[in-house]
Every structure is written in C-alpha cells, then in structure tokens.
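can you look at this prediction? I've put the sequence above it.
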Amino acid sequence: MTTPHEELLLPATRRALLHRIAVAQADGRAPSLVAAVVRDGRTVWHGARTSVDGHGPDENVQYRIGSITKTFTAVLVLRLRDEGLVDLGDPLEKHLPGTGVGEVTIRDLLAHTAGLAAESPAPWWERTSASLRPELADVLGEQPLRHPVGQRFHYSNPGFTLLGALVEEVRGEPWEQVLRREVLEPLGLHRTDVRPSAPHAGGWAVHPWADVLLPEPAEDLGRMAPAGQLWSTTGDLARFAAFLARGDDRVLKAASLREMRTPAAPAEAADVAGGYAYGLGLEVRHHEGRLLAGHSGSLPGFLAGLVFSVEDDLAAVVLANCTSGPAVTTVAAELVGIVAEAEPRFPEPWRPLREADPAVLELAGPWYWGTQGYGLRLTADGLVSLEPLTGTGRRSRFRPNGDGTWTGLEGYYAGEVLRAVRRPDGSVDHLDLGSFVFTRLPYDGNAEVPGGVDPQGWRGVG
C-alpha cells in the first residue's frame, strides 16, 4: 500500500528510489536505512529497508543526526545577526569573553576557518561522558589553534561548541531551549530533540569482516551538543530541508539562507577536485552536474545525510543506524538526481513585465566589450541580465539601485555597479561596468572608448 505522499510520484520513480536505498542498505550492511524526498516544499516519498523481517521504520522513528545539528546552530546564529545583536565580523571576545580564542570571528567559526582543532582533547568525546568536559576550556584544550585564524578551511567541532555558547550568552538561556523556541516549534519539528524518545533506532557497529553487530553507547555530548547532539526523523528533516531551501520569515529569511549556502571558506585542493565547499553552517557540493547544499552527520552508531537542490526544488534525507557503511550523503544526492531526471520540474509560465521603464528598455539588446558580444535583457523579476552572446565569458544578473544604476548579484561582477553613461543630449554613449566599457558596436568610433580607436577604422590586411 502506498501512502498519500507517495502518490505524488510516478510508480517507476518510486521503484527507482526504493531500489537505490535497498542497494545502499544491503551493500552498506546497515541494520536499517530510512529516506525521504521533498519536492515543491512537501514530502513526496518515504522509504525504508531493514534487517528485521516484517518491520520497517517510518518517518517518525528517530535516528541520531550528528553534525546536521551544526546547521540548526548556524540558523540560531544568523537569527542573532539579523536581529542586529551580533555582526558576523565581530570577534568572539566581544560577546563571549574569556575563551582564550577571542580573536576568531563569528564568521570564522561558522565557516570552519577559525583555525581551531578538529576535535576536543582526548579522550574521544563521542564515546565518553560529557562530565569529562564540563567547561569550554575542557573542550578547547591548552592549544586550541592548529592554523592561523581565517586562512584555511579546517573542520572544527569545538568551533560549533563555541557558537552554541555564543547563542546562550546573547540569549541568556540554554542552547537547547533557544533551539526549541526559535526553530523547532515554529517549523513543526516535534520529533527533533536533544534526547531520544520512542520510537527511536538503536545505534550499532557492524564488524568489518563478519556479519555481526555490537551496540554503540548513546553518550550525551554536554558542552559539545551544538556540534552534534540532535535526534530527528526523516519526517522532521524533510520539513527542515524545505525550510533551508525556501526560508520561513518566522525563523530565517530566504536571503540569509542563501548566505548560508554561499561558499565562505577557501577550499583545500582535494575539496576543489571533489566539488566541495563550505558556507555558513552548510556544505555545498557538485554532484553529477547538480549544485547541492546540505550537511552530513555521524556519531557512533549513526549516519545521516541531508541535501537539497534549489534549482530543482528537491531535497532528500537518508538516515542509517550504523557507525560506518552506506555513503548516506551520496545516496541522498542520488535520490535527488533520480527524481530530477525522471520527473523534471516544469518551468514557471513565461509572463511579461507589468511595466517597463523606457530608460531601461532603451538599454536592452546587444553590446560589445571590445570585440566580444553581450546581450542585455530585462527580466520579469525586475532585474537585468548581461550574458555573452557566444555562451562563453562573464555573466551576471543585476538588481536596480533606484538611482539608474544596478549592482551585480553573482560571478565576476558580484557587487560591481553597472551604469549608463549619457551624452549631453541624453543619448546613451556606453555602459560602464566597474570601469569596463560596453558599446553598441565593436570599438564604436562614436563612443567614448578608453585608449581611443584607430582613425583608419576596421580594415583588412593586404
């Protein structure tokens, strides 16, 4: 029997999704594996595979989600920023004094560029009691820095512990309470919590050379909780993924979420080759030509992956209860790909502009930067786009500034200003884009072209 949301996908698509997670569970030797797919902001498929006959975990069974917790913590920090209580460029010392690493900025911590150690001092924090690390100093250790501040990406669990402490300091209450009030309750994530509640999966280690199991302890992480404590379900994480892709003004606006998934850390050479980058609490990766954001997670006994594609308006979540095994984040990316390719998204209907400013309409059409042709187009969303006519070269969309100029939104021209330079009679002489000159003809002799135009004009060789 199919559930109502499964009817939103074609039978062949549902079978392909189920086959993918069945292979992942079998090849990865996971005691259980659950998954969900989100399209257009709602869950359209849920699947499960398990080693227990006659039983399949549903979307309400909790699994530990490890470092996906970091994305929740990052949302809380961006809320503080949006309220004007902190600036991402603020040194930590300004809001949380006495840590010994007060020179690192909030942005550094969010992007893992603070230079902090990847882990807390021994013993292994994921497998030992939080009572061994009651204070921030116990989490950071005597030598918390491994690299110069702000110079390289180095993933750090203690860094997100500091961000959790920052949230507590600014809000004046525990991280757990702030998270529940400001994120979990507004988004309806009622099965996401710092502690498990039935029904929940048990965590297992699978022997690498034998098909036998060992139960993993579920340690409370204490001070490290903002880096990896949460338990959740595919149902809740599907709703969270929809929020991350679209925004919800009750929690965080879409613009701030775009900032979170914009690469903020300089990637290592291996990451560049693998198409991986890190934003502000979100991982960004290329998978088979598709740009995905999200986060992975693991703790002893559990693996978790959440990814979403804004362009396809698709997301997927995969959870498993084993310490190592299936590559759940890759599987999640492949689930997105299966739906995107089998049932591609319909584009929005083309609609004309309600009105067009004649002064802007005058600029539409072909322009030349030197000899390279570009097209300037007005779009129905009120932006203008500048794209190379040959398909190669720099391109960007521009938003109006209200004074007859536009600011670039992406690529090489992000933040650069585009303006029309007019002659005394009001006609357009050329476009100026960050000092680059665009003319109506290649090296237009009637336009103000820096460096001048040869008076003999264009000519052959003979």
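Arrived safely, thanks for sending.

contacts, neighbours, all on C-alpha from now
Will do.

what about the strands in the stretch 351-462 of the chain?
Here the stretch 351-462 of the chain has its strands, by DSSP state E, counting those that start in this stretch, at 365-369, 372-378, 384-388, 396-400, 405-408, 417-422, 428-433, 436-438.

run the angle between the third one and strand 396-400 for me.
Relative orientation of strand 384-388 versus strand 396-400 (axes from the mean of the first three to the mean of the last three CA atoms, to 10 degrees): 160 degrees.

again with the longest one
For strand 372-378 against strand 396-400, the angle between stretch directions is 40 degrees (the same axes, to 10 degrees).

so who does residue 378 touch?
Residue 378 is in contact with 360-361, 364, 384-385, counting by CA atoms under 8 Å, 6 or more residues apart in numbering.

ok, it to residue 367 distance?
Distance of residue 378 to residue 367, given as CA to CA, to the nearest Å: 14 Å.

then residue 115?
For residue 115 relative to residue 367 (CA to CA), the value is 46 Å.

over to residue 442?
8 Å.

identify the contacts common to the two.
When contacts are counted by CA under 8 Å, 6+ apart, residue 442 and residue 367 are jointly contacted by residue 373.

need the next SSE after the helix or strand that contains residue 18, C-terminal direction.
Residue 18 belongs to helix 11-27 when assigned by DSSP states H and E. The helix or strand immediately downstream of helix 11-27 is strand 32-39, counting by DSSP H and E.

that following strand to helix 11-27, inter-axis angle?
150 degrees.

secondary structure class for residue 295?
Under DSSP: H, G, I helix; E, B strand; the rest coil, residue 295 falls in the strand class.

show residues contacting stretch 189-209.
Identification of contacts with stretch 189-209 by CA under 8 Å, 6+ apart yields 29-31, 60-63, 176, 184, 212-218, 225, 229-233, 236-237, 239-240, 300-302, 321-324.

quick one: residue 112 and residue 153 touch, right?
Yes. With contact defined as CA atoms under 8 Å, residue 112 reaches residue 153; the gap is 5.6 Å.

neighbour-wise, which of these two wins?
residue 112 (30 against 22; other CA atoms under 10 Å).

all helices of the stretch 1-150 of the chain, in order?
For the stretch 1-150 of the chain, the helices defined by DSSP state H, counting those that start in this stretch occupy 11-27, 68-82, 106-111, 136-140.

alongside the first one, take a look at this:
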Amino acid sequence: MTSSESLLPSTRRALLHRIARAQAEGRTPSLVAAVQREGRVAWSGARSCVDGHEPDGDTQYRIGSLTKTFTAVLVMRLRDEGLLDLDDRLEKHLPGTSAGRATVFQLLGHSSGLAAETPSPWWERTPGSTRPELADVLGESPVIHPAGHGHHYSNPGYTLLGSLVEQLRGASWAEVLHHEILEPLNMTRTALHASAPHAGGWAVHPWADVMLPEPAEDLGLMAPAGQLWSTTTDLLRFASFLARGDDRVLSASSVEEMRAPAAPPEAGDWTGAYGLGLQSVRRQSRTLLGHSGSLPGFLATLWFSVEDDVAAVVLSNATSGPLTGTVAGDLVDIVAEAEPRIPEPWRPLPQVDDELLALTGPWYWGTYVYGLKLLADRGIELLPLRGPGRSACFRACPDGTWAGLNGYYAGETLRVVRAADGSVDHLDLGSFVFTREPYDRSAAVPGGVDGEGWRGLPV
C-alpha cells in the first residue's frame, strides 16, 4: 500500500525503499509508516500483512510510551487553567503517595528520581489488576536518585501524573483523554483497547524465522504510561498539534514549552534530551521531537521537525527488530532533504514606527558589535555581527520594554535608557550596557571611560 500527495516519484521510491528494508532487516510481521508535510499527509506505505491485508493509515497498533505525551498534554492543560503549578509538589494535589516530594515538573521531565519500573512482576505482560493501588506501582522504595539532579526515565512517574489528572478532573484518565484531546483533534482511531482493523503483537525468534504471539494486557493504573492503540493517520494529526498548538487543546506557547529540555541528559547521552512529555534528538543539523514507544509485540515512533514542517510515524508489530526511531528519522530526512521547504516570501512590515526604526543598526557591548533588527509586532532581534556572541529575539511588552524569547537572554528585559534631553543614551539588557559607539564616552557606561580616549601603543 502506498499513497502520496505532491511528492516527487524519486522521493516516494526512497521512502518505500527505506521501510521495505526496515521490515525485511528488522524481521517484523508488518510495518506501516506515513509522512506529513505542511500539515497534510504526503505519503504512506506498508509492508507485509495484518489479518491477511496490507495495513494502512486506519490500522491500529499499540504505541506504548507515546501514550506519555498525551498524559503530559493533559497535565499542561491543568497548569494553563490554573489548577496546578508545575513547581507544585505532588503531595499538594495527590497526598498519601511515597513520591509526594517530587514536583509536577520533575515528573513530566523524568527528573523526579523515581525508579524506571514498577516492582515485579513485569508490568507490561501482566494484568493491571495485579496493581490495584498506587502503592503497588511504586513499591517500598520508589526514589532511587536525588530529585531534580538529572534525567532518569520513570514509567511509574507517569502513572502518578495520570492519577493526578483523575484527582483534579474528577473523572477517569481515559474519559479526560477522550474529551480533552482525542475528540477535539478528531483522533477517532486512538483508544485504550484495539478495534478492527488492528495488528496483533508478535515476538520473533532471534535465531529462527518463527513467531510467538504476545499478550495484550490492560495496564490498569499504568495506562497513562503506555496503554494506547493508534494509527498513522491519528498520530500525524497529533504531530501537527505538537508542532503548532491548537487552542482547543493547548496553546502554541504551551506546546513549545513542552519541547524545551527539562533536565540534563543521562550520562553518556549527548545527542538527545527530554522535555515535558516529549523526547528530542539531534541528527546532524536537524532537531527531531516526538516520542518512541514499545510494549511486548509492538514498536512505535513519532518524530517531527518544526523547522522543516515534516513529521513521520512508523509502527510495527514485533517486540524487537525494526529500529522504528531510526526509520522515522530517516523518513523525515528523505523528504526534508530531497524536497526542502520553500521559504515564505519576504514582505515588508505593514507599518513603520520611526522611533523603533531609529534603534536599528549597530550597537556595542564594550567592543563587541551587535546589530539590532526590527521584527513584526514591534519585536526586535539582537545578533552578533562579527565572531561568536549571544543572539536573541525579543517581544515587545506593554510597558515599552522587550522580553527575551530564546538563548542566553530568554526571559531577560531589554529597555531603552534615555538621557536628560530625551535622546537615547544606551540599551540596558540584564544590566549589560549597549552603546552606539564602542565605550561611548557620552553614554553612562558602568565604570566610566578613560578621559583620554582611544590611543595607539606608545613607542
């Protein structure tokens, strides 16, 4: 099965070749994939069969820990509604657990110090009814690292977040998920339990081409960490939301907040990071965001590139074998590199503010030269004109200052400081003084400027 919209034949063949190789080399009963560009499905393809038919964008697979991103969105909605703060300790809203000192932020970003897994037995292959209480999920000593000191992936942490959602909403995690995410995003084929058409989960023998069916357990309290079934079509809708935001679910600024790294990576992992329910990886010059997932019998990955406006989903029904994360990343690369995004046409600003226009051009922090540019909506950009330096964009604030949006100056305030006659004396950026000339003697430079001015080397 293949379908496409406006991709070149060579690109379509490269995509099909990549998933065909992944299915054959990964020895998986089936593999289905899809690519989205500029918010529309651009290509989909599959290899092998599910129930005698080639899978398509409507065929459900279990997506494992991709479920965590949905749970994180529900928690961020609670934050945006003022029902909690990300720095709140869990015990403020969900008292009585042995992990109550962890903050919501730490739980979202896996920096709470909680153990990676539940106590025995293996929770992914046993009925959720074997753990009817949170105490059964956490065990006697759930905290194994100091909270906030680094990233340590924790499945029980997302069980706690699911219970937090239930506590504050007064409804089950599944009901909240349906009404607050799946319904508004029209994700009609994403659910707690499979419905036809769907793939069965298989274990493939590592040394022989034979298979063994895997159980598909209801995970009970662990559902917020890995329960969901979904399709490539639904997951591409979710990817579009995660890249752009949707005010029916979560604003663009809040999903952008989810994408930012939340804690230092684990030792030895310098190519990836974890935000608030979202993974990120760096592949050459491209940053991919999304999440991977696995449960016995299934592997799944969703990656999207904000800069390229390309997303890819890869789903497989094998416990191990195909590297879905690598394949999904390759699919993004194939489209982004073979058919790069066409830049938006340059257009002049709709109006000119002479006062702001007078601020543009070179400014000096000491002897470092920066350029100030005007952006839309009275925003500005400050960037080094020679050598390395700290660049940043700023948004205009109602009080006439600007707030930093990224990099070193994120959250810092830039303001114009005027002399007694009303002329601009300097720019103040977090106490750094930027002047029109290097160490301008007429400006209020901290420490003053030597009265004799610039000079050559005495001979």
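Thanks, I have the structure now. In this text, all values refer to a predicted model and were calculated from it rather than measured experimentally.

circling back: give me the more crowded residue out of residue 442 and residue 367 of structure 1.
Higher neighbour count among residue 442 of structure 1 and residue 367: residue 367, with 25 against 15, using other CA under 10 Å.

what's the separation between whatever residue of structure 2 lines up with the more buried one and residue 438 of structure 2?
Aligned counterpart of residue 367 of structure 1 in structure 2: residue 363 (TM-score structural alignment). Using CA to CA, residue 363 of structure 2 is found at 8 Å from residue 438 of structure 2.

residue in structure 2 matching residue 139 of structure 1?
So, by TM-score structural alignment, residue 139 of structure 1 is matched to residue 137.

need the contact list for its match.
Applying CA under 8 Å, 6+ apart, the residues near residue 137 of structure 2 are 118-119, 131, 156, 221-222.

CSV for the residues you listed, including distance to residue 40 of structure 2?
Shown next, in CSV, are the contacts of residue 137 of structure 2 (distance: CA to CA, whole Å):
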residue, distance to residue 40 of structure 2
118, 39
119, 43
131, 41
156, 35
221, 35
222, 33
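
structure 1: which residue goes with residue 274 of structure 2?
Structural alignment (TM-score structural alignment) places residue 274 of structure 2 against residue 278 in structure 1.

please name the nearest non-neighbouring residue to its match.
In space, and not counting its chain neighbours, residue 278 of structure 1 is closest to residue 263: 5.2 Å by CA to CA, 6 or more residues apart in numbering.

so how far is residue 107 of structure 1 from the one you found?
12 Å.

repeat that for residue 428 of structure 1.
Distance from residue 428 of structure 1 to residue 107 of structure 1, by CA to CA: 42 Å.

likewise residue 273 of structure 1?
Look at residue 273 of structure 1 and residue 107 of structure 1: by CA to CA, they are 25 Å apart.

of those two, who's got more company?
Between residue 273 of structure 1 and residue 107, counted using other CA under 10 Å, the more crowded position is residue 107 (24 against 9).

and the more buried one, what's its match in structure 2?
For residue 107 of structure 1, the residue aligned by TM-score structural alignment is residue 105.

what kind of secondary structure is the residue nearest to residue 278 of structure 1 in?
coil.

tell me which residues touch it, please.
277-280, 284.

that one corresponds to which position in structure 2?
Taking TM-score structural alignment, the alignment pairs residue 263 of structure 1 with residue 261 from structure 2.

so what corresponds to residue 290 of structure 1 in structure 2?
In structure 2, the residue paired with residue 290 of structure 1 according to TM-score structural alignment is residue 286.

and residue 404 of structure 1, by the same measure?
When structure 2 is aligned by TM-score structural alignment, the residue opposite residue 404 of structure 1 is residue 400.

contact partners for that match?
Residues in contact with residue 400 of structure 2 (CA under 8 Å, 6+ apart) are residue 415.

tell me, how many residues neighbour whatever residue of structure 2 lines up with residue 74 of structure 1?
If you follow residue 74 of structure 1 across to structure 2 using TM-score structural alignment, you land on residue 72. Residue 72 of structure 2 has 23 neighbours, counted by other CA under 10 Å.

how about residue 437 of structure 1?
22.

so how far is residue 285 of structure 1 from it?
35 Å.

tell me the secondary structure at the aligned partner of residue 178 of structure 2 in structure 1.
Aligned against structure 1 by TM-score structural alignment, residue 178 of structure 2 finds its counterpart in residue 180. Assigned state for residue 180 of structure 1: helix (three-state reduction, three-state DSSP).

number of nearby residues for residue 180 of structure 1?
Neighbour number of residue 180 of structure 1 under other CA under 10 Å is 18.

which residues in the stretch 151-300 of structure 1 form strands?
Using DSSP E, counting those that start in this stretch, the strands of the stretch 151-300 of structure 1 run over 204-206, 213-215, 231-232, 276-278, 283-287, 290-299.

mean neighbour count, those strands: which tops it?
Greatest average neighbour count among those goes to strand 231-232 (a mean of 26), per mean count of other CA atoms under 10 Å.

give me the contacts around that strand.
With CA under 8 Å, 6+ apart as the test, strand 231-232 of structure 1 has contacts from 61-66, 191-196.

by neighbours, which of these wins?
residue 64 (34 neighbours).

residue 62 of structure 1 maps to what in structure 2?
Counting by TM-score structural alignment, residue 62 of structure 1 corresponds to residue 60 in structure 2.

if you could redo that for residue 317 of structure 1, that was the one I meant.
Using TM-score structural alignment, residue 317 of structure 1 pairs with residue 313 in structure 2.

wait, a strand at that match?
Yes. Per three-state DSSP, residue 313 of structure 2 lies within a strand segment.

doesn't residue 299 make contact with it?
No. Residue 313 of structure 2 lies out of contact with residue 299 (CA under 8 Å); the separation is 10.9 Å.

which ones are touching the residue nearest the centre of structure 2?
The residue lying closest to the centre of structure 2 (CA atoms, centre = their mean) is residue 259, at 3.2 Å. Contacts for residue 259 of structure 2 (CA under 8 Å, 6+ apart) come out as 274-276, 278-280, 289.

residue 117 of structure 2 now?
Counted by CA under 8 Å, 6+ apart, residue 117 of structure 2 has contacts 154-156.

change it to 10 Å
With contacts defined as CA atoms under 10 Å, 6 or more residues apart in numbering, the neighbours of residue 117 of structure 2 are 123, 137-139, 142, 153-157.

the residues you listed into CSV, with extra columns for distance to residue 305 of structure 2?
Formatted as CSV, the contacts of residue 117 of structure 2 follow (distance: CA to CA, whole Å):
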residue, distance to residue 305 of structure 2
123, 33
137, 35
138, 35
139, 38
142, 35
153, 23
154, 25
155, 26
156, 29
157, 27
